[in-house]
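Novice: I'll drop the sequence and a predicted model, then ask my questions.
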Amino acid sequence: MEDFFSMDDLYDEYDTVILGGGPAGLTAAIYASRDMMKTLVLEKNFPGGQVALTEQVDNYPGFPEGIMGGDLSMKMYEHAKAFNVQVKNAIPKEFNFDGKYKYIHLENEDITIKTKTIIIATGAKPKHLEVEGENRFLGRGISFCATCDGAFFKDKDVAVIGGGDSAVEEGVYLTKFAKKVYIVHRRDKLRAAKILQERAFQNDKVEFIYNCVVDKVNGENKLESLTLYDRVKNEKKDLKVDGVFVFIGWAA
């Protein structure tokens, strides 16, 4: 993937530049390139987007045994490359839409890209808890990516916030490292797919806390606990954990 990080082979002009290298962006790039369009994809993190952060993908057609998220991302990346799509690690800083051509100025690079069209496929970013103490511990105990940060919590207690597919799947994944995984959900039933629920129910390291939301994140020099509000009992209680993984949805 050396060329992903190199800007040495950029063209003077493109037919289309796609912002975002997730499944949507790479698919658009393949279609554009097959139509003989000179195509560039700009991705700020790594090819595949959120898929790359998923441990196991079981519901993508063509892989009856499932496939690792990182492996699926690389296949998408290689597929695009096979059609001469350029995929680059870069962050746009400024845009100029005046005139026939569009110009994209890149962050941390003295490079301006000229293109006829731009396709926006930037996906979404994870929603935050928006509670007291959260900002203080972002990246210091609070994470939005179990695949990225799970190994930092070996033999520790962690909380996963959410009750959907991502929360339950990543909660089970975290049991590879953590001593205990609490899945905190605001309702009395999970929303995750039944097959994911069954995996979690059968894992002795997973404990569910229902009808609760996070009221506050506590700690001095490190994250030490969560204050949970029980929506049914109308009372608060503290949960001692070393880390928190938040999976409560995405915002565009």
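Specialist: Ah, there it is.
Novice: use CA for all of it now, contacts and neighbours both
Specialist: Noted.
Novice: would you mind measuring from the residue sitting nearest the centre point of the chain to residue 118?
Specialist: The geometric centre of the chain, computed from its C-alpha atoms, lies nearest to residue 50 (Cα atoms, centre = their mean), at 3.8 Å. Counting by Cα to Cα, to the nearest Å, the separation of residue 50 from residue 118 is 21 Å.
Novice: could you find the closest non-adjacent residue to the residue nearest to the centre of the chain?
Specialist: residue 22 (7.0 Å; Cα to Cα, 6 or more residues apart in numbering).
Novice: doesn't residue 45 make contact with that neighbour?
Specialist: No - Residue 22 lies out of contact with residue 45 (Cα atoms under 8 Å); the separation is 9.8 Å.
Novice: check it against this one:
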Amino acid sequence: MANKKYDVIVIGAGPGGMTAALYASRANLSVLMLDRGVYGGQMNNTAEVENYPGFKSILGPDLAKEMYDSSTQFGAEYAYGTVTGVTVQADGTKLVTTEDDTFETKALIIATGSEHRKLGVPGEEEYGGRGVSYCAVCDGAFFRNKDVAVVGGGDSAIEEGTYLAQIVDSVNVFHRRDQLRAQKILQDRAFANEKMHFTWDTVVTEIVGDGQKVTGVKTHNKKTGEDREVPVAAVFIYVGILPITEPFKDLGITDEEGWIVTDDQMKTKIPGIFAVGDVRKKNLRQITTAVGDGGIAGQQAFNYIEETK
């Protein structure tokens, strides 16, 4: 069976990928968006978005739906698919292989984003989905009126902790440093919330449970050396992110940590392959920056196809 051909394939349907699809399809190119899950990416795990222009506040899933409707209005197709590899043929054609199909494209835009880093402590895998979570919006309601832990001190940890405080009895934030890294506005809200408590200079060394569900965390204070076991019903973990780039490791476009390296036009070192959003090596990973990346990449994909005709 012949491979289905497109002018542009976008791998990933988060804000960057959807914007790239919008720009490329509006330029009258045939476009396919492939994603291993529902469109929207991490917006679907965000309770409230307050820093996207045009909306004073909007729920993450609602913003995802608005973007999807916009991105497909000029004919871009959307399909489920887990990409397993990409190869570049001698004529520059890119072959995108999924678990079920192979597609051909002239230009490829990688928008696979990132995923939460694991703590790597005993109990984390065992109690996954049974009290260990990386998404407060997804799982917070299961722990209504209970005590929970949040691990981390960046924007995600504090935003999600503040969200949890609306549902649970208390949120104990464990942070390995003596101050937060989150934006000041987020810190101010958290410190003003009587349900949020902070344990500094402390790492979680184990997640404990009764065989069925989480019952607590074991912690170690790096300054005092004190070890404790703190009873909680759930642990929400936000200790960084890792790029989702395994399918592209053989292309030679990633750095030693796995982030895709591009120039300011979203070009990788392979002609016709672009990358946008959280998968790129960059300093600020936000919906707004992903959208900006996507607009540039969609236009650059059009330019590349015109130049190689």
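Specialist: Thanks, I have the structure now. Since this is a predicted model, take the numbers as computed values, not measurements.
Novice: give me the TM-score for these two chains.
Specialist: Comparing the two superposed chains by TM-score structural alignment, normalised by the length of structure 1, the resulting TM-score equals 0.88, with 239 aligned residues with a Cα RMSD of 1.8 Å.
Novice: coming back round to it: neighbour count: residue 22 and residue 45 of structure 1, which is higher?
Specialist: Each of residue 22 of structure 1 and residue 45 had its neighbours counted (other Cα atoms under 10 Å), and the higher figure belongs to residue 22 (25 against 15).
Novice: map the more buried one across to structure 2 for me.
Specialist: Using TM-score structural alignment to pair residues, one finds that residue 22 of structure 1 aligns to residue 14 in structure 2.
Novice: can you show me the helices along structure 2?
Specialist: Secondary structure of structure 2 (DSSP state H): helices at 15-26, 60-71, 136-139, 155-164, 184-192, 287-307.
Novice: and the fourth one, which stretch of structure 1?
Specialist: Against structure 1, the aligned range for helix 155-164 of structure 2 is residues 165-174 (TM-score structural alignment).
Novice: do the last one as well
Specialist: Under TM-score structural alignment, helix 287-307 of structure 2 corresponds to no residues of structure 1.
Novice: and the residue of structure 1 most remote from its centre, how close does it get to residue 139 of structure 1?
Specialist: The C-alpha centroid of structure 1 is most remote from residue 99, which lies 35.4 Å away (Cα atoms, centre = their mean). Counting by Cα to Cα, the gap between residue 99 of structure 1 and residue 139 of structure 1 amounts to 42 Å.
Novice: with residue 248 of structure 1 instead?
Specialist: If you measure residue 248 of structure 1 against residue 139 of structure 1 using Cα to Cα, the figure is 17 Å.
Novice: the more surrounded of those two?
Specialist: Between residue 248 of structure 1 and residue 139, counting by other Cα under 10 Å, residue 248 is the more crowded of the two (20 against 12).
Novice: touching, that one and residue 160? I think so.
Specialist: No - with contact defined as Cα under 8 Å, residue 248 of structure 1 and residue 160 do not form a contacting pair (9.5 Å).
Novice: hey, what's in contact with both of the two?
Specialist: Residues within reach of residue 248 of structure 1 and of residue 160 at once, by Cα atoms under 8 Å, 6 or more residues apart in numbering, are residue 167.
Novice: if I look at residue 187 of structure 2, how far off is residue 128 of structure 2?
Specialist: From residue 187 of structure 2 over to residue 128 of structure 2 the distance is 28 Å, taken as Cα to Cα.
Novice: of the two, give the one with the bigger neighbour count.
Specialist: Of the pair residue 187 of structure 2 and residue 128, residue 187 is the one with more neighbours under other Cα under 10 Å, namely 20 against 14.
Novice: trace the more buried one over to structure 1, please.
Specialist: By TM-score structural alignment, residue 187 of structure 2 lines up with residue 197.
Novice: which residue is the nearest non-sequential neighbour of its match?
Specialist: By the measure of Cα to Cα, 6+ apart, the closest residue to residue 197 of structure 1 outside its immediate chain neighbours is residue 168, 6.8 Å from it.
Novice: swap in residue 47 of structure 1?
Specialist: Among residues not flanking residue 47 of structure 1 along the chain, residue 21 sits closest, at 5.2 Å (Cα to Cα, 6+ apart).
Novice: run through the residues that contact the closest residue to residue 177 of structure 1 other than its chain neighbours.
Specialist: Distance criterion Cα to Cα, 6+ apart; nearest residue to residue 177 of structure 1, sequence neighbours excluded, is residue 154 at 4.4 Å. Applying Cα under 8 Å, 6+ apart, one finds that residue 154 of structure 1 lies in contact with 177-179.
Novice: just give the number of residues close to residue 151 of structure 2.
Specialist: 24.
Novice: on that earlier part again, which one of the helices of structure 2 lies nearest to residue 51 of structure 2?
Specialist: Residue 51 of structure 2 lies closest, by Cα to Cα, to one member of the helices of structure 2: helix 287-307, at 8.1 Å.
Novice: hmm, back to that, can you find the partner of the residue nearest to residue 177 of structure 1 in structure 2?
Specialist: Counting by TM-score structural alignment, the partner of residue 154 of structure 1 is residue 144.
Novice: how about residue 232 of structure 1?
Specialist: Using TM-score structural alignment, the equivalent of residue 232 of structure 1 in structure 2 is residue 223.
Novice: hang on, isn't its match packed against residue 203?
Specialist: No - taking Cα under 8 Å as the definition, residue 223 of structure 2 is not a contact partner of residue 203, at 10.8 Å.
Novice: looking at the two, which one has more neighbours?
Specialist: Summary of the neighbour comparison: residue 223 of structure 2 and residue 203, criterion other Cα under 10 Å, with residue 203 having more neighbours (21 against 12).
Novice: looks like the more buried one contacts residue 176 (just checking).
Specialist: Yes - using Cα under 8 Å, residue 203 of structure 2 and residue 176 qualify as a contacting pair, with a distance of 5.3 Å.
Novice: which residues do the two both contact?
Specialist: For the pair residue 203 of structure 2 and residue 176, residues contacting each of them under the criterion Cα under 8 Å, 6+ apart are residue 222.
Novice: okay, and stretch 64-76 of structure 2 goes to which residues in structure 1?
Specialist: The counterpart of stretch 64-76 of structure 2 in structure 1, counting by TM-score structural alignment, spans residues 73-85.
Novice: how about residues contacting the matching stretch?
Specialist: Residues from elsewhere that reach stretch 73-85 of structure 1 (Cα under 8 Å, 6+ apart): 22-23, 26-27, 29-30, 33-34, 38-41, 47-49, 51-52, 86-87.
Novice: how about the nearest residue to the match of residue 232 of structure 1, chain neighbours excluded?
Specialist: Nearest non-adjacent residue to residue 223 of structure 2, counting by Cα to Cα, 6+ apart: residue 201, 6.5 Å away.
Novice: next: residue 130 of structure 2.
Specialist: Nearest residue to residue 130 of structure 2, sequence neighbours excluded (Cα to Cα, 6+ apart): residue 213, at 5.0 Å.
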